[in-house]
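**Student:** please find the sequence and the predicted model below.
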Amino acid sequence: MKPFIFIAAVALLAAAPARSQALVDPSKVAPEYREAAERRRAEQLRQRECAMKADLAKVLPRDRTTYLNHCLETMAAKQ
């Protein structure tokens, strides 16, 4: 039983932590793709803002997707 526990502990420690998607930096993209990178960065910033609002509102995980979709739709309607 001890070898199993040891192997399981090593496997958990060796696993890389999951990282969130980094913000796109348009200045580090080839010129022909810069416009798309700028649009992607703007979308990422809107998503982060809505996620922050959901955190501050303490939205339950089961309701989070609905809240985020509504928030993104509201932001799109304002523009």
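**Tutor:** Yes, it's here. Numbers count the residues shown, from 1 in each chain.

**Student:** C-alpha only now, for contacts and for neighbours.
**Tutor:** OK.

**Student:** distance of Arg40 from Pro26?
**Tutor:** Counting by CA to CA, to the nearest Å, the separation of Arg40 from Pro26 is 9 Å.

**Student:** what is the neighbour count of Ala51?
**Tutor:** Applying the criterion other CA atoms under 10 Å, we find 19 residues in the vicinity of Ala51.

**Student:** hmm, Leu68 and it touching each other?
**Tutor:** Yes: taking CA atoms under 8 Å as the definition, Ala51 is a contact partner of Leu68 at 6.7 Å.

**Student:** report how many residues lie close to Ala8.
**Tutor:** A total of 12 residues lie near Ala8 under the criterion other CA under 10 Å.

**Student:** actually Met1, not the one I typed
**Tutor:** Using other CA under 10 Å, Met1 has 5 other residues around it.

**Student:** use this one as the comparison:
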Amino acid sequence: MKLTALAIFVSLFSAVILQTAPAQKLVDPDKVAPEFREAAAKRRSEQMKIMDCNKKAEEAKVLPRDRASHVQHCLDGQ
């Protein structure tokens, strides 16, 4: 009986943790040390391209299973 209650608790706890996981934030080159600003600007540019391709995939109503290949194809075209 205790094992079942523990299993339910762990399942619910892990579901809550996974749902509240934060998304990756956009890099702000101004908040990075001066020697890393160029790399941060490049990373932000990559992030913006990925966000744009994800938006296009949402608008095209691409299925979740096909989204990675759709986004990769979009990135290759840019």
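**Tutor:** Received it, and whenever you're ready, just let me know what you need. Nothing here was measured: the structure is a model prediction, and the numbers come from that model.

**Student:** which residues of the second structure fall in helices?
**Tutor:** In chain order, the second structure shows helices spanning 2-19, 37-59, 64-77, with DSSP state H as the criterion.

**Student:** could you tell me where the longest one falls in the first structure?
**Tutor:** Mapped onto the first structure with TM-score structural alignment as the criterion, helix 37-59 of the second structure occupies residues 34-56.

**Student:** which other residues reach that stretch?
**Tutor:** Counting contacts by CA atoms under 8 Å, 6 or more residues apart in numbering, the residues outside stretch 34-56 of the first structure that touch it are 23-27, 29, 64, 67-68, 71-72, 75.

**Student:** swap in 7 Å and give it another go.
**Tutor:** Contacts with stretch 34-56 of the first structure, where a contact means CA atoms under 7 Å, 6 or more residues apart in numbering, come from 23-24, 26, 64, 68, 71-72.

**Student:** could you identify the buried members of the residues you listed?
**Tutor:** Buried subset of the contacts of stretch 34-56 of the first structure (neighbour count, 16 or more other CA atoms under 10 Å): 24, 26, 68, 71-72.

**Student:** need these in CSV with distance to Val10 of the first structure, can you?
**Tutor:** As requested, those are arranged in CSV below (distance: CA to CA, whole Å):
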residue, distance to Val10 of the first structure
Val24, 34
Pro26, 39
Leu68, 37
Cys71, 42
Leu72, 42
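
**Student:** tell me the two of the contacts of stretch 34-56 of the first structure that are most distant?
**Tutor:** The distance between the two most remote of those (CA to CA) is 29.3 Å, for Pro26 and Arg64.

**Student:** picking up where we left off before, for the match of helix 37-59 of the second structure, give me the average deviation versus the second structure.
**Tutor:** Mean deviation of stretch 34-56 of the first structure from its aligned counterpart in the second structure after superposition (mean CA distance after the TM-score superposition for the first structure): 0.3 Å.
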